[in-house]
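Here is my input; please provide its structure:
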Amino acid sequence: MKRKYEFKRIGINEIETIKKLFKSVFTIEPWNDDWSNEEQLRLYLIDLVGQDNSLTYGLYENEELISMSMGHIRHWYSGTEYYIDELCVRTDKQGSGIGTYFLKKIEKAMKEIGITNIFLQTENNVPAYGFYQKNGFYELKRHVSFVKEVGIEK
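Modelled structure (predicted):
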C-alpha cells in the first residue's frame, strides 16, 4: 500500500488522538514519564492545544496520526516565535526520516504565516538532542532553564 502523508493543523477536537500518541511515546524509554493520572494529562494537553495562542500540527500517514508538534505562538521583540512544548514521532516511525520530513513541513508553515523562529527545549542526554542538531537547531549558550520545587504542605 502506498504511503500517503497529510500535514495539517490540529487542535482540541483531536484530543483523544493526541493523547494516544503522546502517551505511547512519552511513557517509555528514554522519557519514562508517568502519565497515569488521566486528569493531569487531560489538563496538560488542554494547556498545550486548547488556548487562544496554541499552535498544534499533526502528520498523518494513511489517516493515522504518526507525529505531532504542540506549542504556542509567542510574540517577542525579535519577531513572532513558534514555541514548541512537545514534539514526537510514533516510536515505530522514529529513525525513518519522518521527523525530519515533519520539521520541514512545520518550517514551511511558519514561513507562510510570518513566524521568524522556532524555539524548543530538550534534554542533552536523549536522542532528540542529536535529532534537533541534525535538523539545524542550535543551543543557546547563554540560555538557562531554572526550576524550583515548592511542594504541597502536608
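
can we go C-alpha only for contacts and neighbour counts from here?
OK.

This structure: strands as residue ranges?
Counting by DSSP state E, the chain has these strands, from start to end: 5-10, 54-61, 64-76, 79-89, 117-120.

Comparing these, which comes out most buried?
Of all the strands of the chain, strand 54-61 carries the top mean neighbour count, a mean of 21, counting by mean count of other C-alpha atoms under 10 Å.

Here is the second sequence; please produce its structure so I can put it next to the first one:
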Amino acid sequence: MIKKFDVNDLDKCAKIMMLVYNNEYWQCQWSLETAKAYLMDYVEGKKFIGYTLWIDNVIKGAIFCHEKIWWNNNEIFIDEMFVSPEIQRQGYGTELLNIIENHIKEHNLAGFTLSTNRFTPAPNFYRKNGFSDAEHVLFMYKEI
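All right, here's what the predicted structure looks like:
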C-alpha cells in the first residue's frame, strides 16, 4: 500500500534510507540525525510531494519529490527514492514511480527529472521504467 508521506514517518524513512545507501554501491555514511535533517529539508519545501510504501503495516520505502517551475511546463524532480534492500527488484520502486506519474498526469505537468549515481544499479532501474539519459544536460560539480 502507498500512502501520502506523514512527518511522523520521518525516522522510519531515514533508517531505510541509511540501509539503502550505507553500503559498497553508494559508499555513503549517513547518520540517523543527518538523514532525518536531509529528508526534512525536502519535506519543508513549498512544493513537496512525498509517499511511503507500506507492507504489513511497516514502512518499506519512500519517494520524496518536488514540483519544479520550468519555462514551458512545470515538472517533478525526484529528490530521493528508496526501497528496503530485502524487497528490492520486486516492483515496489516502480509502484512509487507510478504514483508520481499519476500525479504528473492529473496536474498536466511535463514529466520527471532526477539525478543518480551512474556507477550503481539505479540507472538501469530508471531506464527500465521509461527514463532516458539526458544528452542535453550535464551534471557538474566542483569539489572544495
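
ok so, going back, let me have the strands of structure 1 in TSV, extended by distance to V25 of structure 1.
What follows is the strands of structure 1, written out as TSV (distance: least, C-alpha to C-alpha, whole Å):
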stretch	distance to V25 of structure 1
strand 5-10	18
strand 54-61	15
strand 64-76	10
strand 79-89	7
strand 117-120	18
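
between these, which gets nearest to A128 of structure 1?
Closest approach to A128 of structure 1 among the strands of structure 1 (C-alpha to C-alpha): strand 79-89, 9.2 Å.

how about W54 of structure 2, what's its partner in structure 1?
With TM-score structural alignment as the criterion, W54 of structure 2 lines up with Y60 in structure 1.

Not counting its neighbours along the chain, what's nearest its match?
Distances taken as C-alpha to C-alpha, 6 or more residues apart in numbering put E6 closest to Y60 of structure 1, at 5.0 Å, once the chain neighbours are dropped.

circling back: wait, which of the strands of structure 1 is closest to K105 of structure 1?
When the strands of structure 1 are compared by C-alpha to C-alpha, strand 5-10 sits nearest K105 of structure 1, at 7.2 Å.

and the closest one, what other elements does it pack with?
Here strand 5-10 of structure 1 touches strand 54-61, going by 3 or more C-alpha pairs under 8 Å, 6 or more residues apart in numbering; DSSP states H and E.
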